[in-house]
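In: based on what follows, work out the 3D shape:
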Amino acid sequence: MKFKEYPDREMLVMDVAQQIVTDLNMALVGPDRVSIAVPGGTTPAPIFDVLCAADLDWARVDVLLTDERWVPADHARSNAGLLYRHLLMDRAADAHFVPYYVEGMKAKEGAAQTSGLIEQHVPLDVVVLGMGADMHTASLFPGALGLSDAMAADAPHLCAVQAEGQEPRVTLSAAVLNSAVQKHLVIFGDDKRAALDAAMDAQPEDAPISAVVQGATVHWAA
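Out: As a prediction, this is how the structure comes out:
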């Protein structure tokens, strides 16, 4: 794990966006399509605002979410909706987005249907991760219903999970996240840095981030 500390969040945003561009361009040297999985939430949105204008062969880029709330894209809490507002625009509008939500299905049913479609994108070329102060990443929440299945080595590519007090979610399994060629973890604040330090000495079920951060570059600003 490589740790990069930045003097401010603005510099972190610019550097991470440029590193993602570099990673994707390296992958695009090959003849095939490339894949990137990204989180939702407010932390990565400024990165997406920069990344969407990057000069890339976006038509060969497949964009996936690390996780999604089981709500339609026009819902205020949809991660897909956030991508449409911040990433899948400008030059990046040419990218191919892989949605997870299936109208009329419950999260477990939809995850089972979509999991097979993710096969062609694995291993991911690039994954961008976030982390909560509870040491969760993607929708791998400590204590969540379905966490053990999603953390298993033979887990489906996409898994349904249910954290207490939250809407149903689907998440890429720990195995899929961990197998990415390039991994970037973006965290802000002293509380997140302390949580990451604590996670390194915890069991993966208690600190899911510890199961996927090996070999990653951690980008941190106060």
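In: when you work out contacts or count neighbours from here on, use the C-alpha atoms and nothing else.
Out: Will do.
In: ok, the closest residue to residue 102 other than its chain neighbours - contacts?
Out: Closest residue in space to residue 102, ignoring its immediate chain neighbours: residue 110 at 5.8 Å, by C-alpha to C-alpha, 6 or more residues apart in numbering. Contacts for residue 110 (C-alpha atoms under 8 Å, 6 or more residues apart in numbering) come out as 100, 101, 102.
In: top of those by number of neighbours, please.
Out: Comparing the contacts of residue 110 on neighbour count, residue 100 comes out first with 27 neighbours (neighbours: other C-alpha atoms under 10 Å).
In: residue boundaries of the helices in this protein?
Out: In the chain, the segments counted as helices under DSSP state H are 9-27, 45-51, 79-86, 107-118, 147-151, 174-178, 190-199.
In: what helices and strands are in contact with the first one?
Out: The contact analysis (3 or more C-alpha pairs under 8 Å, 6 or more residues apart in numbering; DSSP states H and E) places helix 9-27 against helix 45-51, strand 126-129, strand 217-221.
In: another for comparison:
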Amino acid sequence: MPSTSSVNPPHVEILPNKAALIERSLTVVLSVINDAIAERDRCTLALAGGSTPKPLYEALAQQDLPWQKLYIFWGDERYVPIDHPDSNAGMAKAAWLDQVAIPLGQIFPMPTQAKDPETAAHQYEQTLRAVFPEATETVPQLDLILLGMGDDGHTASLFPHTEALNVRDRLITVGNKDGQPRITFTVPLINRARSVLFLTAGANKQQALSQVFAAEADSEMYPSRLIQPEGELWWLLDSEAGAALNL
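Out: Predicted coordinates for the structure are as follows:
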């Protein structure tokens, strides 16, 4: 079993291919959305960037959901304008959010127009606090955080051997990728979630996954090991990514 053990045992599934991975992830996401709305009359989600979740977003755009009850955040963002090809928010808006009737006031892209990334991180933390006023002195609890994992073991913009890995007194901080700033959720915010779902595809992920799932390994080198949520932890892998695991 993976070292990233949450309060409950993690759900680890290896799917035959990427299409099956997306189909299964859609089922999980819809279940979380429906359960959250039934229990709390809203669902708060943080989206991931990268190429893997794009077909999931396209599939979600085809669903019939109570869109007015969804609140959308992002787990990390490159420090680029939303219309830039590398923008996580821009990708999700084009693939999903612009196609459905989620109120604009309930979609919260990370700010990338601030004078500096630190200011942007502070602004986004204030945004989260406003949506979760009951968590004034605590860490807000999102219903679902979607994550990917890079072939270096990073997740969100928590990169190996960077200062962001050790931030415990903030919800949002500045990540660093080869000298380029990113805005990112911190480990405590991710680990507070009711559900965390990793979508991982490709043979290039095998080496990092073997370390993330190892009984002992360096979390500074493989930051995905730090993700140990209070709620459910899902790892959905395609067969290429999961080939090296002995589950």
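In: which one of the helices and strands packed on helix 9-27 of the first structure lies nearest to residue 189 of the first structure?
Out: strand 217-221 (6.4 Å; C-alpha to C-alpha).
In: quick one, the closest one and helix 190-199 angle?
Out: For strand 217-221 of the first structure against helix 190-199, the angle by axes from the mean of the first three to the mean of the last three C-alpha atoms, to 10 degrees is 150 degrees.
In: between strand 217-221 of the first structure and helix 9-27, what angle do the directions make?
Out: Going by the same axes, to 10 degrees, strand 217-221 of the first structure makes 160 degrees with helix 9-27.
In: about what we covered before: any idea which of the helices of the first structure gets closest to residue 134 of the first structure?
Out: Of the helices of the first structure, nearest to residue 134 of the first structure by C-alpha to C-alpha is helix 190-199, at 7.1 Å.
In: read off where the closest one ends up in the second structure.
Out: Residues 203-212 of the second structure are where helix 190-199 of the first structure lands when matched by TM-score structural alignment.
In: and that stretch, what's buried?
Out: By neighbour count on 16 or more other C-alpha atoms under 10 Å, the buried set for stretch 203-212 of the second structure is 205, 206, 207, 208, 209, 210, 211, 212.
In: and for residue 33 of the first structure, nearest residue in space, chain neighbours not counted?
Out: Per C-alpha to C-alpha, 6+ apart, closest to residue 33 of the first structure is residue 60, 4.9 Å.
In: what's near enough to touch the aligned partner of that neighbour in the second structure?
Out: Using TM-score structural alignment, the equivalent of residue 60 of the first structure in the second structure is residue 69. With contact set as C-alpha under 8 Å, 6+ apart, residue 69 of the second structure has these partners: 37, 41, 42, 43, 102.
In: quick one: which of the buried residues of stretch 203-212 of the second structure is nearest residue 168 of the second structure?
Out: Closest to residue 168 of the second structure, out of all of these and judged by C-alpha to C-alpha, is residue 212, at 20.8 Å.
In: residue 172 of the second structure touches residue 125, doesn't it?
Out: Yes - contact criterion C-alpha atoms under 8 Å: residue 172 of the second structure and residue 125 qualify, at 5.7 Å.
In: between these two, which has more neighbouring residues?
Out: With neighbours defined as other C-alpha under 10 Å, residue 172 of the second structure and residue 125 compare such that residue 172 has more, 27 against 17.
In: show me what that one lines up with in the first structure.
Out: Checking TM-score structural alignment: residue 172 of the second structure goes with residue 158.
In: then residue 227 of the second structure?
Out: Using TM-score structural alignment, residue 227 of the second structure sits opposite residue 212 in the first structure.
In: shouldn't its match be in contact with residue 172?
Out: No - with contact defined as C-alpha under 8 Å, residue 212 of the first structure does not count as touching residue 172 (11.3 Å).
In: who's more crowded, the two?
Out: Using other C-alpha under 10 Å, the more surrounded residue of residue 212 of the first structure and residue 172 is residue 172, with 28 against 22.
In: wouldn't that one be in contact with residue 158 here?
Out: Yes - the criterion here is C-alpha under 8 Å, and residue 172 of the first structure meets it with residue 158 at 4.6 Å.
In: now do the shared contacts for these two.
Out: The contact lists of residue 172 of the first structure and residue 158 share residue 150, where a contact means C-alpha under 8 Å, 6+ apart.
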